[in-house]
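K.L.:
Provided below for reference: sequence and predicted model.
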Amino acid sequence: MSALRAILFDIDDTLFSTTEFARHARRNAVEAMIERGLKLDADTVLRELDEVISEFGSNYAHHYEKLLQRLPPEALAGLNPSLVISAGIVSYHDTKFQELKPFADVAPLLADLRAAGMHLGVVTHGWTVKQAEKLVRLRLLRFFDPLAVIISEQVGISKPNPKLYAKALRELDLPASEVLYVGDNPTHDIAPPQSLGMRAAWIKRAAKHDLAGTGIQPDHVVEDFEGLRTVLREVYGIAV
């Protein structure tokens, strides 16, 4: 087995709980809209918002405008829709400023890996500014090689295209056999890097994706970054 010289990470539901954060931030946004006068209960509005996000995607810029278009007219009677939307957006961003934090075991392992001389990077799917902002707000950017932060929109290649991972290998100037990828989505984060000869670890604590029926076999399956630490120490001999 080749020595491991670099580790690349997914962001969402790998470095922090995207799913839990988004759920909380959206509820806060809906409650702020109701405080502004929206005449519906929070659960009803959240169900409609979830449907909007499912249809238009999480990176769509006008979720709340679409949401109000779908609600019954009486829910907005006597209200200025732009003020209702603004209340939701402000509350969402206030939640982001206050609560966007990495999993507790992430920064300690990244710090130890850097101290051990490992190259660290990110391969992530999403809008450039949005994904970069997450790394800054999570206060993790200092751990990663700047040129090895690969964002799909920025390079014009989307997961699960293996070319996205090949771009990271070129930036690191390392062969695939010396690089490990860590992510939570088997289809996007395990099979594509493996197809290039990289090793891949599936981190499953977010419980959003399952291996069942995929035919995908990760090189390692871990619950969290403490489990990853054990693999790196016992399998690869890295002093962490």
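P.N.:
Perfect, I can see it now. Numbering: from 1, shown residues only.
K.L.:
switch to C-alpha atoms for all contacts and neighbour counts from now on
P.N.:
Noted.
K.L.:
For the nearest residue to Glu48 once chain neighbours are set aside, which residues are in contact?
P.N.:
Nearest residue to Glu48, sequence neighbours excluded (CA to CA, 6 or more residues apart in numbering): Leu67, at 6.7 Å. Leu67 makes contacts with 48-49, 52, as judged by CA atoms under 8 Å, 6 or more residues apart in numbering.
K.L.:
this is the comparison structure:
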Amino acid sequence: MIKVVIFDLDDTLISEKSFALSAFGEISIELSKVIKKPISVIYEELVSLYNESPNYIFNRILEKNNIHLNKNFIDDLIYIYRNHKPNIKLSDEVIELLLHLKKSEFHLGLITDGFKSTQINKVISLELDKYIEKIVITDELGDNREFWKPSEKPYTIIKDYFNVEYNEMIYIGDNINKDFIAPIKLGMQYALYINENSHYQKTEIKENIGQSISHLNDVLKLIR
């Protein structure tokens, strides 16, 4: 019987794009110092480039505008991106789901990769501690991404926190490359959240991925 429901954060509970759009507001101001265009135009260029691909977006917008700057400027933009205070929120659907799970006496956990300062700012802005009892930011567990997924450690931390067995936990995530490696090894249940906006689902999803859900609310069908 499932006692603990664990969620991924980016592109599961929230859209990673919403975080990016929030950062682009501040980054557009910084870019306007070297790209002689209105801030609103720079913002729209960033959004357009992001929709094509989120990779190397700051390099690409500078190249697009024939601006050649040293790596330090790119690093400054990345710093703003990772450390800005995001203007993001949970959707009504997600809030209703989390409240329903809590009311139904399921324990809730979160495991999220990403740079520590970035993920902490997201957690604070989203007020996740109102809904989720145990939040594990894997970057806080060690250096050099040692305990990022697919490490088993974050799952073990949640198991020990709630004093349950692995087969009493289910993990919901969107990354087919790393989210389910540890849960499978540990004997947990898991489900792929099929999210058309996920960065990690651009390739065709293989049929043998196991359980999958198209809407987060479908998790309720898996834990009855």
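P.N.:
Now that the structure is in, tell me what you want to look at. Small disclaimer: the values here were computed from a predicted structure and weren't measured.
K.L.:
coming back round to it: filter the contacts of Leu67 of the first structure down to the ones in strands?
P.N.:
Among those, no member falls in strands (DSSP state E).
K.L.:
Sort out for me which of those are in helices.
P.N.:
Assigned to helices by DSSP state H, the following of those qualify: 48-49, 52.
K.L.:
Would you mind measuring from the aligned partner of Glu178 of the first structure in the second structure to Pro183 of the second structure?
P.N.:
Taking TM-score structural alignment, the alignment pairs Glu178 of the first structure with Glu168 from the second structure. As judged by CA to CA, to the nearest Å, Glu168 of the second structure and Pro183 of the second structure stand 11 Å apart.
K.L.:
Show me which of these two is the more surrounded one.
P.N.:
Counted by other CA atoms under 10 Å, Glu168 of the second structure and Pro183 do not tie: Pro183 has more neighbours, with 22 against 16.
K.L.:
Quick check: the aligned residue for that one in the first structure?
P.N.:
Under TM-score structural alignment, Pro183 of the second structure pairs with Pro193 in the first structure.
K.L.:
Do a quick rundown of the strands in the second structure.
P.N.:
Along the second structure, the segments classed as strands by DSSP E run 4-7, 107-112, 134-137, 169-173, 189-193, 212-213.
K.L.:
Glu52 of the second structure is nearest to which of the ones you listed?
P.N.:
Glu52 of the second structure lies closest, by CA to CA, to one member of those: strand 189-193, at 22.1 Å.
K.L.:
With the first structure overlaid, how far apart is that closest one on average?
P.N.:
Overlaying the first structure shows strand 189-193 of the second structure at a mean distance of 0.9 Å from the equivalent residues (mean CA distance after the TM-score superposition for the first structure).
K.L.:
Buried ones in that strand, by neighbour count?
P.N.:
By 16 or more other CA atoms under 10 Å, the buried positions in strand 189-193 of the second structure come out as 189-193.
K.L.:
Then stretch 39-49 of the second structure?
P.N.:
Buried residues in stretch 39-49 of the second structure (16+ other CA under 10 Å): 39, 42-43, 45-47, 49.
K.L.:
And for stretch 4-20 of the second structure?
P.N.:
Residues 4-20 are the ones in stretch 4-20 of the second structure that count as buried (16+ other CA under 10 Å).
K.L.:
swap in stretch 219-228 of the first structure?
P.N.:
Judged by neighbour count using 16+ other CA under 10 Å, the buried positions of stretch 219-228 of the first structure are 220-222, 224-225, 228.
K.L.:
just stretch 90-106 of the first structure next, same as before
P.N.:
For stretch 90-106 of the first structure, burial by neighbour count (16+ other CA under 10 Å) applies to 91-92, 95-96, 100-102, 106.
K.L.:
what's the first-to-last distance across it?
P.N.:
The first and final residues of stretch 90-106 of the first structure sit 28 Å from each other (CA to CA).
K.L.:
residue in the first structure matching Asp113 of the second structure?
P.N.:
When the first structure is aligned by TM-score structural alignment, Asp113 of the second structure is paired with His125.
K.L.:
Quick check: that match touching Glu153?
P.N.:
Yes. If you go by CA atoms under 8 Å, His125 of the first structure and Glu153 touch, sitting 7.4 Å apart.
K.L.:
When the two are compared, which one has more neighbours?
P.N.:
His125 (21 against 15).
K.L.:
I'd like the strands of the second structure written out as CSV, with distance to Val34 of the second structure added.
P.N.:
Shown next, in CSV, are those (distance: least, CA to CA, whole Å):
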stretch, distance to Val34 of the second structure
strand 4-7, 40
strand 107-112, 35
strand 134-137, 35
strand 169-173, 39
strand 189-193, 40
strand 212-213, 45
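K.L.:
What residue in the second structure is paired with Leu71 of the first structure?
P.N.:
When the second structure is aligned by TM-score structural alignment, the residue opposite Leu71 of the first structure is Ile67.
K.L.:
whoops, I mixed them up, Ser17 of the first structure
P.N.:
By TM-score structural alignment, Ser17 of the first structure lines up with Ser15.
K.L.:
if I pick that match, what's in contact with it?
P.N.:
Residues counted as contacts of Ser15 of the second structure (CA under 8 Å, 6+ apart) are 197-198.
K.L.:
Please repeat the previous calculation with a cut-off of 7 Å.
P.N.:
Listed by CA atoms under 7 Å, 6 or more residues apart in numbering, Ser15 of the second structure has no contact partners.
K.L.:
likewise the one 10 residues further on?
P.N.:
Residues in contact with Gly25 of the second structure, defined by CA under 7 Å, 6+ apart, are Tyr43.
K.L.:
roughly how far apart are it and Leu222 of the second structure?
P.N.:
Counting by CA to CA - Gly25 of the second structure and Leu222 of the second structure are separated by 39 Å.
K.L.:
State which helix of the second structure is the longest.
P.N.:
Criterion DSSP H: the longest helix present in the second structure is helix 16-31.
K.L.:
Could you check how far that one is from the centre of its chain?
P.N.:
With CA atoms, centre = their mean, to the nearest Å as the basis, helix 16-31 of the second structure stands 16 Å off its chain's centre.
K.L.:
next one: stretch 159-173 of the second structure
P.N.:
Stretch 159-173 of the second structure sits 20 Å away from the centroid of its parent chain (CA atoms, centre = their mean).
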